[in-house]
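Asks: Got a predicted model here, sequence first, then my questions.
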Amino acid sequence: MTPRGRIGVVAPSYAEYVRCWEKAGHDVIQMAFDQLEDSLQGLDGLILANPNNPDGRWIETQALNDLAETLARQKAWLLVDEAFVDSRPRYSLLNDALPANVMVLRSVGKFFGLAGVRLGFVFADAAVRSLLARRMGPWAVSGVARWAGKQALNDSRWQQQTRRKLPRQIDRLTALLQQAGLTVTGGTDLFVYCQTPEAAIIHEILAQRGILVCRFEQPAALRFGLPPESGWKKLQEAMNKIPAGITLR
């Protein structure tokens, strides 16, 4: 959709950003958030998530607007993935008019728990939306997905109740993991992020017991989502199976 160019991706990040943009022929540069301001020169576009996946870092709206302004001066764009923002909507760029060089992605797959319907949204300048519509065609979203998404987005009462409930659940998950010896180094209201040199071993132990968590290699880390109510005991028992001799921190 865009000419091949130099694309920055804030790291660590969702691995598909790098894979997909490299597959499309772009030169992708991964950069640390703390060095972002010094790394924008020469970019044609910048991709980041707010909050970031996997470490849960939040970026204030003013900081994002400052990035967009800097990029606009060099005719570059900013793509912000807000897949996890629904638990704290005050952080969303959609609360105000978007600058012309900013695109925002949203999804019902995280906060709403509807990943299986494969429904997402893009907010952008009219020219960008028109180009996407031509590329994707008229049948990009199924009728079932449209129905499910409408029900979820219209249920404001459930959304408010869930926003109040999630912090308590995250506190419970954090305590469980800390009691097992893990150090929690990040997260959001929907997941907990733990850096540990034994990420691969723990991932395998949990997988053998039917518990799937996301594993990251650089740096070695695990991302734990919230279990269903019936899954807390299972997670606790699985964490107790981690050998005492391995170094978790």
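Replies: Everything's here; your move. Numbering: from 1, shown residues only.
Asks: C-alpha only now, for contacts and for neighbours.
Replies: OK.
Asks: Does the residue most central in space within the chain fall in a helix, a strand, or a coil region?
Replies: The centroid of the chain falls nearest to Asn53 when counting by C-alpha atoms, centre = their mean (3.6 Å). In three-state terms, and counting by DSSP: H, G, I helix; E, B strand; the rest coil, Asn53 is coil.
Asks: got the contact list for it?
Replies: Contacts for Asn53 (C-alpha atoms under 8 Å, 6 or more residues apart in numbering) come out as 12-14.
Asks: Of these, which is the nearest to Val184?
Replies: Nearest to Val184, judged by C-alpha to C-alpha, of these is Pro12 at 15.9 Å.
Asks: let's bring in a second one:
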Amino acid sequence: MRDHGGNLDQAMAIFGGDDWIDLSTGINRVPYPVPALPSRAYTDLPTRSAMEGLLAVARRTYGLKDAAIAALAGAQAAIQTLPHIIGGPKRARVLGPTYNEHAASLRQAGWEVQEVTTIAELRGADLAVVVNPNNPDGQSHPATTLLALRQEVGALVVDESFADPRPDLSVVAHLGAPDLFVLRSFGKFYGLAGLRLGFVLGAEAQIAQIRQMAGPWPVCGAALAIGQQALADTRWQQQTCARLHEDVIRMDSLAQRAGWQRAGGAELFRLYETPDATGAQTRLARARIWSRIFPWHPRWIRLGLPGSAQEWARLEAVLTGEGQ
């Protein structure tokens, strides 16, 4: 198994307890309120009209113009599918360090993969992958930079899974030509990762290939219904963005009081440098707060944002020493 956040089973096996606050992912802990659904959302096969309704709302929400969109079982499904429909396998470069499924999926599909640390090093690749904003460090690139890069690579995949609070970064409005793709996650910003819903956007012919590979029912009925309602709820989206902007300031303040230095982050997670990330994770885990550390950087720890007053209080008690 590759290293990921969300491995709460591991924390529970080591530290015990069941009342955990899982901050090991960048998933919004104040999720979109799930509406009551008719029983047919669970008993019937998903319909074409339900899929068309979801995609129509997604097009408006993401600002899609002259391009196509497909809904899949999470952005992860797109990551695993794209290496098989882009001309190759040849040489791919991934801007890192980043979400490790991009490189892993490309290698499994037969691509030669090089992980690089600067945009300039992506030039000349048959396929380049940029996560924007990046996970785990939150590094971001303006759309103009990525569109210029597109002219210097064979194909470009831009993973915008954390871009909902940062629409200014998106290249979606510029899609339409072949070999430029955008991935969007639903579960992270809307806090409903268990629905397994995400989108891939790009040129019509290539998105049609992805739809064929995904089969007739790539998304469950509940995800179609809830996704359509949530993506249309602009008021909830605006309120959530405002709250997230406030919460990251609060989180940075707590981390500073704990003696941590901010190393990066986006609106749904923060990355900090500590003297000893494993020790920091253990300290939090003893209070049943799970975090993410990285085997390739002994001082980095990443935290999602608490979702309630009680969760904030528990985290503050640990970071300020009051919970010891």
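Replies: Everything's here; your move. Only a predicted model underlies this, so the values are computations on that prediction, with no experimental measurement involved.
Asks: before we move on, back to that, so how far is Ile242 of structure 1 from the residue nearest to the centre of structure 1?
Replies: Noted for Asn53 of structure 1: a distance of 25 Å to Ile242 of structure 1, by C-alpha to C-alpha, to the nearest Å.
Asks: which stretches of structure 1 form helices?
Replies: Secondary structure of structure 1 (DSSP state H): helices at 15-23, 61-73, 126-136, 143-154, 156-179, 199-208, 232-239.
Asks: could I get those as TSV with mean neighbour count?
Replies: Formatted as TSV, the helices of structure 1 follow (neighbours: other C-alpha atoms under 10 Å):
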stretch	mean neighbour count
helix 15-23	14
helix 61-73	16
helix 126-136	12
helix 143-154	13
helix 156-179	14
helix 199-208	16
helix 232-239	16
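Asks: okay, those in a markdown table with distance to Glu37 of structure 1 next?
Replies: Shown next, in a markdown table, are the helices of structure 1 (distance: least, C-alpha to C-alpha, whole Å):
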| stretch | distance to Glu37 of structure 1 |
| --- | --- |
| helix 15-23 | 20 |
| helix 61-73 | 8 |
| helix 126-136 | 26 |
| helix 143-154 | 35 |
| helix 156-179 | 32 |
| helix 199-208 | 31 |
| helix 232-239 | 40 |
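Asks: so which of these comes closest to Val108 of structure 1?
Replies: Checking those against Val108 of structure 1 by C-alpha to C-alpha gives helix 143-154 as the closest, at 6.8 Å.
Asks: Just give me the match in structure 1 for Ala287 of structure 2.
Replies: Under the alignment defined by TM-score structural alignment, Ala287 of structure 2 corresponds to Arg209 in structure 1.
Asks: To clarify, my last question referred to Leu146 of structure 2.
Replies: Aligned partner of Leu146 of structure 2 by TM-score structural alignment: Leu64.
Asks: Same check on Leu169 of structure 2?
Replies: Under TM-score structural alignment, Leu169 of structure 2 pairs with Tyr91 in structure 1.
Asks: now its match: how far from Trp158 of structure 1?
Replies: 20 Å.
Asks: got it, and Val141 of structure 1?
Replies: 24 Å.
Asks: And for Pro51 of structure 1?
Replies: To Trp158 of structure 1, Pro51 of structure 1 is 22 Å away according to C-alpha to C-alpha.
Asks: What of Arg106 of structure 1?
Replies: From Arg106 of structure 1 to Trp158 of structure 1 the distance is 18 Å (C-alpha to C-alpha).
Asks: With Val10 of structure 1 instead?
Replies: Using C-alpha to C-alpha, we find Val10 of structure 1 at a distance of 33 Å from Trp158 of structure 1.
Asks: Next: Thr188 of structure 1.
Replies: In this structure, Thr188 of structure 1 and Trp158 of structure 1 are 19 Å apart, going by C-alpha to C-alpha.
Asks: and if you look at Leu190 of structure 1?
Replies: Applying C-alpha to C-alpha, the value for Leu190 of structure 1 to Trp158 of structure 1 is 16 Å.
Asks: How about Thr70 of structure 1?
Replies: Distance, Thr70 of structure 1 to Trp158 of structure 1, using C-alpha to C-alpha: 39 Å.
Asks: go on, Val104 of structure 1?
Replies: Distance from Val104 of structure 1 to Trp158 of structure 1, counting by C-alpha to C-alpha: 24 Å.
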